[in-house]
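Enquirer: Quick one: sequence and predicted model below, then my questions.
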Amino acid sequence: VTLPPKIVPRINICSWTYSPPHTHTHTNPLFPSDATLEMSNLYAEQKGKTLNLTEDELLTFYGILLISGYNSVPRRRLLWSDDYDVSNTAVKDAMRRNRFDEIMSSVHLVDNMKMTADPFFKVRPLFKHMDDINKTIPIAEHVAAWCKQFIRGKPIRFGYKIWSLASSSGFVHQMEPYVGSHTHLVETGLGQGPSVILGLAEKAEVPPSAFKFYHGNLFTTLSLVDEMTLRGDGSCGTMRQTQLHNVPFTAPKTFKKTPRGDAEYLVEVEKLIVRWTDNSVVTVVSNMEREFTETEAKRWNKQKRTMDKVRQPKCIQDYNTHMGGVDLHDQFVSRNRVNIRSKKWWWPCFNWALNSKDLLSFQRLVAQTLLLRHGTKPSRQGRRSSMAVAITDATRFDSFNHWPCNTGSRYKRCKNCGGRTSFACGKCDVPLHVECFKKDHTE
């Protein structure tokens, strides 16, 4: 029976989440090294090269990528420079620059000769491995899902669409790249939105009952809420006008003219449907409340230039509280994103997976541990950069405060003639005989 909505004098977000009380720790899902070793060496062989990549080198490679996220330089080769303004001792002492370039040009996750119709074939093992790792983490109370897609009017309008199931604290429990008919999610017959939510819940092995799902208007339908009710799970999400069907709410254009804080609602079977006016009109459906209740929210009043208290439906307050998990995860990733780029189309997915964590201190700990434990310090230094030579020459010929000083050491070699000397330039700190001093600073 469809009841007329009640008018009460008196949201907006797009994503989804779900919830029972558990705690979890954040982890760094490093990729399966055995498979990556095998595939990288195989790819190099297919290209007519010999890579002989070892596990220590691969883990050192990962560590350097992580360092580039929080200690970035304009060009990756500057990490190995001797110039004091960009030099990175940790990187230089762990791997030679040319060896890093060799690994980066050959790193692979799959055998290219066994390509399938899956558009994400090259990174599919990566997502599977990360999902396997994430299943070992207890599911948090609140989890959100979202995707990368074309968004009209944004500065960066294109990206990979990845369905994600994340806790409200920003930890991703399950992810699945969207590739049309090749997407690895079950088809429920309820439409794409419900299929994504139910599919991610199934792949994440979320047990039915006692969980609360929060989802944006891309996913929410009345049939989804009914299905969640049958599972025994809570469900709350914003809805598009096209999904309301025969719900007799006031048209959004008309309802938008009502004062901020006004609401209308409808209780139907086990669902509460609420329409509320804020900066825009928002419609929310929930099976977690059987009665309409309100709380207070603070909003900025442009005319009075003060913070006013307005009435807000409790289901919308709960939705806003638990909906930001995926956005929070994206924020964590963007803070210290790997700065080393590649022409490979799947490289952004590779980096995104490597950066799926939220703590800079943890990222630094992982990076330093990988370099110190698995890196190999070069036996000799490479050639000095042209920039270093130019800086040294500019100082050497400035004719200011260059004086020969007795260092007290008899075993240093003169830069000019190669003989032993105990003297050096006090400013340049270069060993020189007194008789060679003038020649070195004028020629």
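Expert: Right, received. Where do you want to start? Here the structure is a predicted model, which means the values were calculated and not measured.

Enquirer: all contacts plus neighbour counts: C-alpha atoms, from now on.
Expert: OK.

Enquirer: Helix, strand or coil: sort out Ala367 for me.
Expert: helix (DSSP: H, G, I helix; E, B strand; the rest coil).

Enquirer: Could you do the one 5 residues further on as well?
Expert: Counting by three-state DSSP, the backbone at Leu372 sits in helix.

Enquirer: now do Thr17
Expert: Per three-state DSSP, Thr17 ends up strand.

Enquirer: Contact partners for it?
Expert: 142-145, 165-168, 212-215, 322-323, 325 (C-alpha atoms under 8 Å, 6 or more residues apart in numbering).

Enquirer: Restricted to helices, list these.
Expert: 322, 325 (DSSP state H).

Enquirer: what are the ranges of the strands in the stretch 51-200 of the chain?
Expert: 143-145, 162-167, 172-177 (DSSP state E, counting those that start in this stretch).

Enquirer: May I see these arranged in CSV, with mean neighbour count as well?
Expert: Compiled in CSV, the strands of the stretch 51-200 of the chain are given as follows (neighbours: other C-alpha atoms under 10 Å):
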stretch, mean neighbour count
strand 143-145, 32
strand 162-167, 26
strand 172-177, 24
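
Enquirer: could those strands go into JSON lines alongside distance to Thr277?
Expert: Formatted as JSON lines, those follow (distance: least, C-alpha to C-alpha, whole Å):
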{"stretch": "strand 143-145", "distance to Thr277": "24"}
{"stretch": "strand 162-167", "distance to Thr277": "28"}
{"stretch": "strand 172-177", "distance to Thr277": "32"}
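
Enquirer: closest to Leu185 among the contacts of Thr17?
Expert: The nearest member of the contacts of Thr17 to Leu185, counting by C-alpha to C-alpha, is Leu165 at 13.0 Å.

Enquirer: How about the closest one: what's its closest non-neighbour residue?
Expert: Residue nearest to Leu165 in three dimensions, not counting chain neighbours: Ala145, with 4.3 Å by C-alpha to C-alpha, 6 or more residues apart in numbering.

Enquirer: contacting residues for the one you found?
Expert: 15-17, 163-166, 197, 215, 325-326.

Enquirer: The structure to be compared is supplied as follows:
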Amino acid sequence: MSLKKFETIRRYIHFADNSCPDSDRYFKVRPFVEKVRRNLATEEEMRYSIDEMTIPYKGKKAGNRRQYNPMKPNKWGFKNFVRAGMSGIVYDFLLYGGEDTFRYVQFSQAEETLTLGAKVVVALCKTIQTRACVVYFDNYFSTLDLAIHLRDECGIFSLGTIRQNRLKGCDKLLMSDKSLKKKGRGSYCQVVDNTNKIAIVKWYDNKVVTLISTYADAYPVGKIKRYSKEMKARVDVDCPELIKHYNNHMGGVDLADMLVALYRTTYKSRRWYTAIFAQMLDICVNNAWLVYRRDYSNRAVKHMPLKSFRCQLARELQNKSRSRISVNNNCKTDDSVRYDSIGHFPSFGESYGRCKLY
């Protein structure tokens, strides 16, 4: 297929009826997005992370759908909230669209009072079928009300960093940042609410970080290796157990984003929604490869790398369906040999064939 023919065919890719515009800001791609969400991996895990994923887009046709985040590698693009497992498999996502972000999500009266970040976590957790799992998120989403709601109403445990201004007075029970820094690297303090069954831990490494959890606390305290500028060597630093859990299980979305960035589908077009279409294709292909790699991990066969998997998938989609093998029915054996009933035993051959007798 020539490039010109491919571009001509690509012009007619549409996902919605333009003659019936909807007030939804993503109505041009909404049917495809919802179809992808319903068909994501169904074999769930026990630990998930929720974080932001930016869909790169530098054009100006998207209006204020396009967001700017200077902390991301791709600073301009569509903001996408993602729930992924430790393996990097994406299980659900939510496109940010201002008031239309939760257009198709039903919240209870108590959930309506939550902050935007907390409502994102609740919306992404509604599609979890297996309860008693653990969800990890950063301080953009964390609140005390969210942690309590997830455990009591949804049966889901949580762990995440939290901002000081969201502790609702609990920060007065914790040591100040200056006091922790005076005690030295690895110092920590903890406050436990036995009524709500919440543990809040403040820990000092290079800077002070505060975490909130409904299933873990600071104990047992272990050791981690950190580089010391004074000693010019790696030294042991005290680390609460809750910190280890967060560091080990929070990277699912980052792993999924990295896999998409490795072999991103470049889709240059003036239509803004084609960037979302390309991102969804990459997520589906990466999910398929991760499931394939997980299945092959139980065998003694080496799995294909991601690049080879994508190339093989492209070749399979290009190939036409094979027709039935045509066999010449003309028999070259004489009738005297065919019907003498002597030595007619089955034998294994290298090529496909049919019985010469009938």
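Expert: Perfect, I can see it now. Only a predicted model underlies this, so the values are computations on that prediction, with no experimental measurement involved.

Enquirer: TM-score them against each other, please.
Expert: Remark: TM-score between the superposed chains equals 0.73 [TM-score structural alignment, normalised by the length of structure 2]; 278 aligned residues with a C-alpha RMSD of 2.1 Å.

Enquirer: quick one: the helices in structure 2?
Expert: Under DSSP H, structure 2 gives helices at 3-10, 30-38, 109-112, 116-125, 144-152, 177-183, 241-249, 252-262, 273-296, 306-318, 335-338.

Enquirer: Which of those sits closest to Ile162 of structure 2?
Expert: That would be, of these and by C-alpha to C-alpha, helix 144-152, which comes in at 8.7 Å.

Enquirer: ok, back up a step: for Gln241 of structure 1, state which of the contacts of Thr17 of structure 1 is nearest.
Expert: Looking across those and measuring by C-alpha to C-alpha, the closest to Gln241 of structure 1 is His215, at 15.5 Å.

Enquirer: Structure 2: which residue goes with that closest one?
Expert: Aligned counterpart of His215 of structure 1 in structure 2: Phe137 (TM-score structural alignment).

Enquirer: Please look at its match and Ile162 and confirm they touch.
Expert: No: Phe137 of structure 2 is not in contact with Ile162 according to C-alpha atoms under 8 Å; the separation is 9.2 Å.

Enquirer: How about Leu218 of structure 1, nearest residue that isn't a chain neighbour?
Expert: Excluding its sequence neighbours, the residue lying closest to Leu218 of structure 1 (C-alpha to C-alpha, 6+ apart) is Gly193, at 6.2 Å.

Enquirer: how much space between that neighbour and Thr221 of structure 1?
Expert: 8 Å (C-alpha to C-alpha, to the nearest Å).

Enquirer: The two: who's more crowded?
Expert: Thr221 (24 against 18; other C-alpha atoms under 10 Å).

Enquirer: Not including adjacent chain positions, what is the nearest residue to the more buried one?
Expert: Gln243 (6.0 Å).

Enquirer: count of neighbours near that neighbour?
Expert: 13.

Enquirer: That one maps to what in structure 2?
Expert: Using TM-score structural alignment, Gln243 of structure 1 sits opposite Arg166 in structure 2.

Enquirer: From what I see, that match and Phe141 are in contact.
Expert: No: contact status for Arg166 of structure 2 versus Phe141: not in contact, 10.6 Å apart, counting by C-alpha under 8 Å.

Enquirer: With distance to Gln190 of structure 2 added, can I get the helices of structure 2 in a markdown table?
Expert: Shown next, in a markdown table, are these (distance: least, C-alpha to C-alpha, whole Å):
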| stretch | distance to Gln190 of structure 2 |
| --- | --- |
| helix 3-10 | 58 |
| helix 30-38 | 39 |
| helix 109-112 | 28 |
| helix 116-125 | 23 |
| helix 144-152 | 15 |
| helix 177-183 | 12 |
| helix 241-249 | 11 |
| helix 252-262 | 27 |
| helix 273-296 | 38 |
| helix 306-318 | 43 |
| helix 335-338 | 90 |
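
Enquirer: For the counterpart of Phe121 of structure 1 in structure 2, give me its contacts.
Expert: Phe121 of structure 1 maps onto Phe27 in structure 2, with residues paired by TM-score structural alignment. Counting by C-alpha under 8 Å, 6+ apart, Phe27 of structure 2 touches 16, 21.

Enquirer: Repeat the analysis, applying 10 Å as the threshold.
Expert: Phe27 of structure 2 is in contact with 15-18, 20-21, 33, 273, counting by C-alpha atoms under 10 Å, 6 or more residues apart in numbering.

Enquirer: so which of those hold up in structure 1?
Expert: Using both residues aligned by TM-score structural alignment, their matches' C-alpha atoms under 10 Å, structure 1 keeps these contacts from the contacts of Phe27 of structure 2: 15-18, 20-21, 273.

Enquirer: how close does the match of Gln243 of structure 1 sit to Tyr188 of structure 2?
Expert: From Arg166 of structure 2 to Tyr188 of structure 2 the distance is 19 Å (C-alpha to C-alpha).

Enquirer: Kindly report the same for Gln164 of structure 2.
Expert: Distance from Gln164 of structure 2 to Tyr188 of structure 2, by C-alpha to C-alpha: 15 Å.

Enquirer: And for Phe32 of structure 2?
Expert: Distance from Phe32 of structure 2 to Tyr188 of structure 2, counting by C-alpha to C-alpha: 48 Å.

Enquirer: Which one of these two is surrounded by more residues?
Expert: Tyr188 (25 against 16).

Enquirer: contacting residues for the counterpart of that one in structure 1?
Expert: For Tyr188 of structure 2, the aligned position in structure 1 is Ala263, judged by TM-score structural alignment. Listed by C-alpha under 10 Å, 6+ apart, the contact set of Ala263 of structure 1 reads 5-10, 255, 274-278, 281-283, 294, 311-313.

Enquirer: Mind checking which of those are buried?
Expert: When neighbours are counted using 16 or more other C-alpha atoms under 10 Å, those contain these buried positions: 5, 10, 255, 274-278, 281-283, 294, 311-313.

Enquirer: Just give me the closest of these to Lys439 of structure 1.
Expert: Checking the buried ones among the contacts of Ala263 of structure 1 one by one against Lys439 of structure 1 (C-alpha to C-alpha), the nearest turns out to be Asp278, at 79.1 Å.
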